[in-house]
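Peer 1: Have a look at this prediction, sequence included:
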Amino acid sequence: MSAMWTVKVLGLAAVALPLGVELLGLLLRRLRPAKTLNEVLFFPSELACVEHIFTSLSPGSCLCPLPHGVETSLSRLLRLVLSAVSSLDLCVFAFSNQNLSRAVLALRARGVAVRILSDRDYVAVSGSQIGVLRKAGICVRCDANSVHMHHKFALVDGRLLITGSLNWTLTAVQSNTENLVVTEEAELVRPFAEEFHRLWERNDPARCLRPK
C-alpha cells in the first residue's frame, strides 16, 4: 500500500511541479515593473513623408515625392507627441514647424488639454505657429520676466519628458545638429513638471495685471 501511495505522490508531484513553475513565472512577470522608456533622438531628421502619421493612409499611398515608410527622428517625435491621452504641456522658445503644430492641433481636436509656454519676443516672428495655435483655442502664455524663455521641453500626460536642444522649428528639425532625450524616469520628469507649473503661474495674465 505504501509503495502505491508513493507512486501516486510522485505522480502528483510530477504534474504539480511544472504548474508551480509556470504560476511562479506568471507572478514574477506581474510583479516586475514595466520597462521605463528612455531613448535619444538626433537631428537633423532624414526627410521622409509623415502623412500616414496623421491620416489613415498607408505609408505608400501618399503621392508626395518624399520617401515613404521611413522611421525618422521627426516621425518618432510626432508619434510621442500624439501619444498624449490627457495633457500636453509644451515649453519651447521657438515654434514654427508645421508638422509639429499639426500634431498639437490634432491633440486639441481630440480633447487633450494643451498648454504652451513660449518666448514673448518669438511669438510674433514671421512663420511662428503660436498664432495658429491660439486661434484654435489653445492657451498660450509668454514669459515676461526674463530676457528669453529659452527652455525646450514637453511633458506628455505628466509622465513622459521630451527635452534637449531642439527648438520646434523647420530649421532645427531639417538642418541643425540637435538632440532630444525622451524619458519616463519619474525623478527626471518631476522637476520639469514643477518648472512648468512655476512658469505657468508666474506668467498668468491675471496675475501680471494685478496691482503690486
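Peer 2: Yep, it's here.
Peer 1: all contacts plus neighbour counts: C-alpha atoms, from now on.
Peer 2: Will do.
Peer 1: Okay, the residue nearest to Ala106 when sequence neighbours are not counted and Leu105: tell me how far apart.
Peer 2: Excluding the flanking residues, the one nearest Ala106 by CA to CA, 6 or more residues apart in numbering is Leu82, at 7.7 Å. As judged by CA to CA, to the nearest Å, Leu82 and Leu105 stand 10 Å apart.
Peer 1: alright, now check it against this:
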Amino acid sequence: MCWSVLAWRSLAVFTGALLTAEGFYYLLRYVRKCREQKPKVLFFPAPLTCVRPLLWSPRRCDCRLPHGESALSSLARLLLGAGRSLDVCVFSISSFDLASVVLAVYSRGVRVRVVTDSDYMALAGSQVGKFRKAGIEVRHDQDTSYMHHKFALIDGSILVTGSLNWSAQGIFRNKENVIIIKDIDVVKAFIEEFEQLWNEYDPTKYSFSPQK
C-alpha cells in the first residue's frame, strides 16, 4: 500500500516528536545526575543541637537542647545513611555525637572500619575505646608522624572530607568545613588511600620492639 505525502509527513513529525521526547528524557537524567554529583559543603562551628532523635526511637527527646537542623545534624544524617559500609579515617575522634552515629550504624550490621592516629586515640575523651569494645576494628599508625587525614567513605560511593576533626572543639568552636563528594574518580582515589592505610596499619605488621 502506498502512503500519501501527508501520511509520510505525519510519520516524520511523529518520529521527530518521539526522538525529541527521548532526547529530553535523557537530558533530564543527565541534569539530575549532575545535580546529585555536585559537591555539598557544610560549615562549622555548628549550633549546639541534639542529634539523639536521629539515633534512637522514640524520635522525640526531652533534653533542653534545640532540635533543629544544623551542620552537625546534616553530617550525622548523612553518615546514618550508610547501608553497606562506613570507612572512617580521621585524626581525632572525641565527639560523643559522631561516635554515637558510628556505633548506631555498626549496630545495624553495616561493616565499619576506623583508621585513626595513635597519639590522639590515647587522649582523654577519645571515643576509639568504645568502638573497639563494640567490636569495630580500629587500626592506627605506629610512627612519630601523624595520621592526619579527615575523611569518611559511605558505601564506597560518597566521600565526606574537609578540615573537621570529629571533636567537640572542631564541631562547636572552630571554623571548619566538610565537603560531600560523589564524583566517581575522586571517591575512588580516597578508597585506594584508605585501603593502602588499612593494609599498612595491619597490626600483624607492627614492630613491638623497634630497633633504636
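Peer 2: Received the coordinates, thanks. What you see is a predicted model, and the numbers here were worked out from it, not measured in a lab.
Peer 1: Overlay them and tell me the TM-score.
Peer 2: The TM-score (TM-score structural alignment, normalised by the length of structure 1) is 0.84; 207 aligned residues with a CA RMSD of 2.7 Å.
Peer 1: What is the equivalent residue in structure 2 for the residue nearest to Ala106 of structure 1?
Peer 2: The alignment partner of Leu82 of structure 1 in structure 2, by TM-score structural alignment, is Leu80.
Peer 1: any idea how far its match is from Lys33 of structure 2?
Peer 2: Taking CA to CA, one finds Leu80 of structure 2 at 22 Å from Lys33 of structure 2.
Peer 1: Kindly report the same for Lys130 of structure 2.
Peer 2: Remark: distance between Lys130 of structure 2 and Lys33 of structure 2 (CA to CA) = 38 Å.
Peer 1: Contacts for the helix or strand encompassing Glu194 of structure 1, please.
Peer 2: Assessed by DSSP states H and E, Glu194 of structure 1 sits inside helix 186-202. Surrounding helix 186-202 of structure 1, the residues in contact under the criterion CA atoms under 8 Å, 6 or more residues apart in numbering are Asp89, Cys91, Leu117, Arg141, Asp143, Leu155, Gly158, Arg159, Leu160, Leu161, Thr183, Cys208.
Peer 1: now stretch 85-103 of structure 2
Peer 2: Contacts of stretch 85-103 of structure 2 (CA under 8 Å, 6+ apart): 51, 55, 76, 79-80, 110-117, 120-121, 125-128, 131, 134, 146-156, 165-168, 194.
Peer 1: wait, what's in contact with Arg59 of structure 2?
Peer 2: For Arg59 of structure 2, the contacting residues are Arg52, Pro53, by CA under 8 Å, 6+ apart.
Peer 1: So it versus Gly170 of structure 2, what's the distance?
Peer 2: 26 Å.
Peer 1: Just give me the match in structure 1 for Leu153 of structure 2.
Peer 2: Aligned partner of Leu153 of structure 2 by TM-score structural alignment: Leu155.
Peer 1: Structure 2: matching residues for the helix or strand hosting Ile116 of structure 1?
Peer 2: Taking DSSP H and E as the criterion, Ile116 of structure 1 maps to strand 113-119. On the basis of TM-score structural alignment, strand 113-119 of structure 1 is assigned to residues 111-117 in structure 2.
Peer 1: starting at the chain centroid, how far to that stretch?
Peer 2: In terms of CA atoms, centre = their mean, to the nearest Å, the gap separating the centre of stretch 111-117 of structure 2 from the centre of its chain is 13 Å.
Peer 1: Show residues contacting it.
Peer 2: Contacts of stretch 111-117 of structure 2 (CA under 8 Å, 6+ apart): 84-93, 102, 105-106, 136-141, 146-148, 197-198.
Peer 1: Name only those of these that count as buried.
Peer 2: 85-93, 102, 105-106, 136, 138-141, 147, 197-198 (16 or more other CA atoms under 10 Å).
Peer 1: Give me the subset of those lying in helices.
Peer 2: Of those, the ones assigned to helices by DSSP state H are Val102, Val105, Tyr106, Leu197, Trp198.
Peer 1: and of these, the nearest to Leu27 of structure 2?
Peer 2: Ranked by distance to Leu27 of structure 2 (CA to CA), those are led by Val105 at 36.0 Å.
Peer 1: What residues does that closest one make contact with?
Peer 2: Going by CA under 8 Å, 6+ apart, Val105 of structure 2 touches Leu79, Leu80, Ala82, Val112.
Peer 1: Narrow those residues to those in strands?
Peer 2: With strands taken from DSSP state E, the overlap with those comprises Val112.
Peer 1: Lovely, talk soon.
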